[in-house]
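>>> Whatever this is, show me its structure:
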Amino acid sequence: MVSFAYTIAGSEATGGAGFQVDLKTFHQLGVYGMGTLTCIVSFDPKNNWGHRLVQIPPQVIKDQIEAATAAHDLDTVKIGMLGHPDTIEAVAAGLAGQEWKNIVLDPVLICKGQEPGAALDTDNLLREKILSQATVATPNYFEACTLAGMEALNTIDDLKEAAQRISDLGPRCVIVKGGTEFPGDHAIDVLWDGEEAHIYSTPQIGKERVSGAGCTLAAAITAELAKGADIHEAVRIAKDMVQVGIVNRVGGNTPFDTVWQGAYRMQENA
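Sure thing, here's the model as predicted:
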């Protein structure tokens, strides 16, 4: 039996983040993936690899959602970069068209390339329209601080508190990713499952960020939930996939490396 997972996210042309990572992750975990594009990000190699951002018109977003949800019986969706209030309104309207068992939000805040005022409007609307509907949220260190209203996350108890505070905003389950900003030599993520906190810890692989780690984690959780896993098993598998993907990262002409999702399947088949 085929399981389906759906992503609503931005395109990143180099393949290191966003829509491309989501579909690759779905495929590696044996899930049939489909998606709706919200924006197109093209790094500028002539300008220090800065962001060039183009939003997809809201009606085109609605059309994509209509087509995907009509083609298959979908109940699990991952939401990534939205980037504009009009996009958020379009996605919120699309989500409201049916019931969802799992809405996994990777809350991309402060979209690069936007004016500060517009970025704040986007963040506020994301909280109101999307975070409130989510069943799972996967904020990184910065996003967790912002959403939880905390200046810093210096201890595991801080991660737990941030997860609980964000859960109060809508999603029952929240995975706060400590990342490279969290003190210590371990990569620590905390899952609040609606009742208690669970700690996932692995040795940190260097201090440099690897592009696509957050997208891969959220997409892997989405894929496993689509297959019927509970949130604890989904997070465990996602954490393993990200760690393997970082160890086997892909380098290129960019100033950053990217996660290699295919390494996980290779390990599983070894």
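
>>> only C-alpha atoms for contact and neighbour calcs from this point on.
Will do.

>>> And the next helix or strand past the helix or strand harbouring residue 158?
Using DSSP states H and E, residue 158 falls within helix 156-167. As assigned by DSSP H and E, the chain's next helix or strand after helix 156-167 is strand 173-177.

>>> next up, for comparison:
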Amino acid sequence: MSGSSLLPASLILVGAGKMGGAMLEGWLADGLPGERVAVIDPNPAPAMVALCAAHRIALNPAHPSEPEALVLAIKPQGLEAAAEGLAPLAGPATVVVSVLAGKTIANLKDRLPRARAVVRAMPNLPASIRRGATGAAASPETSEDQRRTAHALLASNGLVEWLEDENLIDAVTAVSGSGPAYVFLLAEALAEAGIAAGLPAEVAARLARQTVAGAGELLGRSPEEPGTLRRNVTSPGGTTAAALEVLMAGDGLAPLMRDAVAAAKSRAGELAG
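A predicted model of the protein is given here:
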């Protein structure tokens, strides 16, 4: 069964900013007809207005009907103000898919009291180029058909991993949700190290950027595990081995990354509610 055949017969997207807009573009690319979509956003960007017009998507309809799927992509702090207007749209037969950071399934159900099937998802920034990584958890009332619909909606922008325990969303936030920033920091640090080694700043920046981007693309395309790829480019006694002795030392990258992920996970738990 194709992804497009699993997309809902009717869908309302609430919030058409960067993440909501990226998701919408993914659905359209996967074959979802614009006539099946409505977008609610009080301040849509000109590009979103044009996209809706081009695909005959209803933008801020006066009287939207209860949809098969309701996707929440507003800022988390905007949920309280928006909830009263959204509550009539989230009926017992609607699957609610939320990408609101920190908002739990219980929190969403409190604000959308008629909702039964609620999927909480944590995507990341590469979703904007359809290379995202998303962790998702569903309320017990979510049917298999609704779960498949939610999966199709989320998979339009990349990998989806389903979690049996919603509490693991905080760990997903710490690993993949915040993870792109860790990779960007690696590119920054590598460029700075290149400058310290004598390279001109512009050259170091370009080399570091392309190295991180190229290695990421190779990792994405290769069936090999990261450790295997690392060993494949590490000649015994060579330059890479010398660098890895530093990075893989007891106080090297691995413990730093564990501490960083633990800090992000702790903060995600503090922000949940």
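
>>> Could I get the TM-score for this pair?
TM-score of the superposed chains, computed with TM-score structural alignment, normalised by the length of the first structure, equals 0.35; 157 aligned residues with a Cα RMSD of 5.8 Å.

>>> The helix holding residue 158 of the first structure - contacts with which helices or strands?
Judged by 3 or more Cα pairs under 8 Å, 6 or more residues apart in numbering; DSSP states H and E, helix 156-167 of the first structure is in contact with helix 141-148, strand 173-177, strand 186-192.

>>> the inter-axis angle of that helix versus strand 186-192?
40 degrees (axes from the mean of the first three to the mean of the last three Cα atoms, to 10 degrees).

>>> distance between the ends of stretch 20-40 of the second structure?
End-to-end distance for stretch 20-40 of the second structure: 11 Å, by Cα to Cα, to the nearest Å.

>>> I meant stretch 199-217 of the first structure, not that one.
Terminal residues of stretch 199-217 of the first structure are spaced 15 Å apart (Cα to Cα).

>>> now swap in stretch 230-244 of the second structure and tell me
Taking Cα to Cα, the first and last residues of stretch 230-244 of the second structure lie 10 Å apart.

>>> Report all helices and strands that the top helix by length along the second structure contacts.
Counting by DSSP state H, the longest helix found in the second structure is helix 201-221. Contacts defined by 3+ Cα pairs under 8 Å, 6+ apart place helix 201-221 of the second structure against helix 179-196.

>>> tell me which residues in the helix it packs on are buried?
179, 187-188, 190-192, 194-195 (16 or more other Cα atoms under 10 Å).

>>> Same question for stretch 21-41 of the first structure: list its buried residues.
Buried-residue list, stretch 21-41 of the first structure, by 16+ other Cα under 10 Å: 21-29, 31-41.

>>> Mind checking what helix or strand follows the host helix or strand of residue 201 of the first structure in sequence?
Residue 201 of the first structure belongs to strand 197-203 when elements are defined using DSSP H and E. Counting by DSSP H and E, the next helix or strand C-terminal to strand 197-203 of the first structure is helix 213-226.

>>> counting contacts, what elements does that following helix pack onto?
strand 4-12, helix 18-28, strand 76-79, strand 102-105, helix 231-247.

>>> quick one: the following helix or strand past the fourth one to helix 141-148, angle?
It stands for strand 102-105 of the first structure. Per DSSP H and E, the first helix or strand lying C-terminal to strand 102-105 of the first structure is helix 116-125. Orientation check (the same axes, to 10 degrees): helix 116-125 of the first structure against helix 141-148 gives 70 degrees.
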